[in-house]
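# Could you work out the structure for the sequence below:
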Amino acid sequence: MNATPHHQDARGNRIFNTHAHHQTVALGEAIGRRLKHGLVLLLFGDLGSGKTAFAQGLARGAGVPESCTVTSPTYTLVNEYPGRLPFIHVDLYRLPEPVDPDEIGLRDIFEENGIVAVEWAGRLHPADRPPCRLDLFFSVTGDAARSIRIIAYGLDPSDLLNDIDI
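Next up is the predicted model:
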């Protein structure tokens, strides 16, 4: 699939460059396959930057069946899907900033034993973000090209992010 291999920047962040929609999906799937336990992933980026495509791949990697259509839960706020690990997809786009995680049950969701992907995570106050998580920053770099910077908090990202071939 030939996405540009990831590299590590001076701060230890991992950066992946994808050149097509299917590569962004494949990156999510590769990371989802490597997860052995629950984890929160906070997705940051503008409209159309690849957050939902990545989340769809993440769901497949977590074992969500192909028969389940994974869509952005913009109007429902939270969608949950069965899989090898439950996949919980949260979209904060329609909520005002800052979001109160207690009002919408987000703290409870963060403690679920599944993969939690939160789109529009910038609406969360930094103090309300779980200490153990991945932050992913999506940038549009061309018509279908994306740069995805991943920062790990409270865990060693080497098992998740090294040697990913998309």
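
# drop to CA atoms for contacts and neighbour counts, all remaining ones
Will do.

# list the buried ones in the biggest helix by length in the chain?
Across the chain, the longest stretch assigned as helix under DSSP state H is helix 21-34. Buried residues in helix 21-34, counted by 16 or more other Cα atoms under 10 Å: 21-33.

# quick one: contacts of that helix?
1, 3, 18, 50, 53-63, 144-146, 159-161, 164-166 (Cα atoms under 8 Å, 6 or more residues apart in numbering).

# so after it, what's the next helix or strand?
Downstream of helix 21-34, the next assigned helix or strand under DSSP states H and E is strand 39-44.

# Next secondary structure after that following strand?
helix 51-61.

# Output the contacting helices and strands for the next helix-or-strand element following that next one.
Proceeding N to C from helix 51-61, the next assigned helix or strand is strand 78-81, under DSSP H and E. When contacts are defined as 3 or more Cα pairs under 8 Å, 6 or more residues apart in numbering; DSSP states H and E, strand 78-81 packs onto strand 87-91.

# Could you also give me the structure for this next sequence, so I can compare it with the first?
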Amino acid sequence: MSLKFHTFSAEETIDLGKKIGNFLKKGDIIAMQGTLAAGKTTITKGIAQSLGITEEITSPTFCLISEYEGKMPLYHMDVYRLDGGEDFINLGVEDFIYGNGVSLIEWSEKVIDELPKKTIILKIVPVEGTTEREITLENWPYGEIN
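Okay, here's the model as predicted:
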């Protein structure tokens, strides 16, 4: 199933993240795609809140993987600095993406071939000159989000 949303502020993007997060189950993987400053970390903040995570969510650009504890673990990855799928696998990500938590992968375009077919694709496209974001969920297994 594919779903499309429009948000008009960071707060609305966080709220959508909360709604998405309320559906997620252990082992879910979300491959996030979007340009620099599209809102990938912003929507991650909402997903984290829905999982009961109270820590500050920041982009893991320099540490590559941040792990947060809540109702279930959240593994927030940023693969921007990697050269591709081999580097991704060499990080030991199998423990995360096949683990007991939810994995969110920013810049997933670089490693998409290494992810399972069940991976949820989340695309964020900023509307130029505005705070609007077009957000698409592909391969979404849980039905409508209200």
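
# so what number do they get for TM-score?
Overlay of the two chains. TM-score (TM-score structural alignment, normalised by the length of the second structure): 0.91; 145 aligned residues with a Cα RMSD of 1.5 Å.

# quick check: the longest helix of the first structure aligns to which part of the second structure?
Mapping helix 21-34 of the first structure onto the second structure (TM-score structural alignment) gives residues 10-23.

# repeat for stretch 79-87 of the first structure
Going by TM-score structural alignment: stretch 79-87 of the first structure matches residues 66-74.

# tell me how far the ends of that stretch are from each other?
8 Å (Cα to Cα, to the nearest Å).

# Distance from the chain centre to it, please.
In terms of Cα atoms, centre = their mean, to the nearest Å, the centre of stretch 66-74 of the second structure is set 13 Å apart from its chain centre.

# May I see the buried residues of that stretch?
In stretch 66-74 of the second structure, counting by 16+ other Cα under 10 Å, buried: Ser66, Tyr68, Met72, Pro73, Leu74.

# Just give me the match in the second structure for Ala55 of the first structure.
Taking TM-score structural alignment, the alignment pairs Ala55 of the first structure with Thr44 from the second structure.

# so Glu106 of the second structure touches Tyr75, yeah?
No. Assessed by Cα atoms under 8 Å, Glu106 of the second structure is found out of contact with Tyr75, at 10.9 Å.

# between those two, which one's more packed in?
More crowded of Glu106 of the second structure and Tyr75, by other Cα atoms under 10 Å: Glu106, with 26 against 22.

# Distance of the aligned residue in the first structure for the more buried one relative to Leu41 of the first structure?
Using TM-score structural alignment as the criterion, Glu106 of the second structure maps onto Glu119 of the first structure. For Glu119 of the first structure, the distance to Leu41 of the first structure (Cα to Cα) stands at 9 Å.

# what does Thr18 of the first structure give?
Taking Cα to Cα, one finds Thr18 of the first structure at 19 Å from Leu41 of the first structure.

# Look at these two and report which has more neighbours.
The neighbour comparison of Thr18 of the first structure against Leu41 (other Cα under 10 Å) goes to Thr18, with 28 against 25.

# Buried residues in stretch 78-97 of the second structure, which are they?
Of the residues in stretch 78-97 of the second structure, Asp78, Val79, Tyr80, Gly84, Gly85, Phe88, Val93, Phe96, Ile97 count as buried by neighbour count, 16+ other Cα under 10 Å.
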